[in-house]
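**Student:** how would this look folded up:
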Amino acid sequence: MYSTWNASGQIPESAVNEGITGFYGAIDTNEGGITLRTNINAQLLNTLPNHDLVKNQLFYSRYRFDLHTNFTFYLADTVNGDEIRQREARHLYSYNGSYLHHKAI
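**Tutor:** All right, here's what the predicted structure looks like:
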């Protein structure tokens, strides 16, 4: 799953009042981000000759996130802006196994 967005962020009220941008507009059009997630789930069921059941499940998830914000606008860097970039990447793994014994009656 892949997603991208543009953020309006915080805008000065004066920019809206002067018509520089709309209420949901943006001063810095670079604000926004992308996110990407991939999930894989595999399950294997085995029935043994005595009718017992063995279950194995593996799960993997890859997650990436890249966010650009500029909530201070041009406070520190009056030419290029004070854009902040937040990046994350995660890999998640899991295993679940079980053994079910059927008792003969």
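
**Student:** going by C-alpha atoms from here, please, whenever you check contacts or count neighbours.
**Tutor:** Fine.

**Student:** in the one helix or strand F65 maps to, what's buried?
**Tutor:** If you go by DSSP states H and E, F65 is part of strand 53-69. Within strand 53-69, the residues that qualify as buried are F65, L67, H68, T69, counting by 16 or more other C-alpha atoms under 10 Å.

**Student:** so the third one is in contact with T35, correct?
**Tutor:** I take that to be H68. No - judged on C-alpha atoms under 8 Å, H68 makes no contact with T35 at a distance of 11.8 Å.

**Student:** one more to put side by side:
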Amino acid sequence: MAGMGRILSRAGVTATCVALLVLLSGCGDDDERGMGDAPVLNRRGDDTPAEVFNFPDHFGNLATKCVGHGLRGYTTTHFADDDGYIPSANTKIVPDPDCR
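**Tutor:** Okay, the predicted model is just below:
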């Protein structure tokens, strides 16, 4: 009887490890620019350039463009710091009647 409990215990540990491995496999550390973009249907996104406002060093630049009917998107950018860390961009979508 003790042997059966040990087998079930090993099976439970194995199943837990496999489930954990599957869950963590989706957590990549790929910070290369552009790799975090959302998929676009048929690879046809709006590739028109954004208007960019440059700020002094150590401040994120600001980019803006129409991102849909009546909507404007704003985003900031940062470059890698001395440790190689690239902070995520701040993004905001606001109503804009000039966007058609």
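
**Student:** TM-score for these two?
**Tutor:** Overlay of the two chains. TM-score (TM-score structural alignment, normalised by the length of the second structure): 0.28; 41 aligned residues with a C-alpha RMSD of 3.2 Å.

**Student:** got the contact list for F65 of the first structure?
**Tutor:** F65 of the first structure makes contact with G33, I34, T35, L36, Q86, R87, E88, A89, according to C-alpha atoms under 8 Å, 6 or more residues apart in numbering.

**Student:** what subset of these is buried?
**Tutor:** Among these, those classed as buried by 16+ other C-alpha under 10 Å are G33, T35.

**Student:** for the contacts of F65 of the first structure, which one is nearest Y2 of the first structure?
**Tutor:** Set against Y2 of the first structure, the nearest of those by C-alpha to C-alpha is L36 (4.5 Å).

**Student:** now for whichever strand or helix holds that closest one, which elements pack on it?
**Tutor:** Using DSSP H and E, L36 of the first structure sits within strand 32-47. When contacts are defined as 3 or more C-alpha pairs under 8 Å, 6 or more residues apart in numbering; DSSP states H and E, strand 32-47 of the first structure packs onto strand 2-6, strand 53-69.

**Student:** and the angle from that strand to strand 53-69?
**Tutor:** 180 degrees (axes from the mean of the first three to the mean of the last three C-alpha atoms, to 10 degrees).
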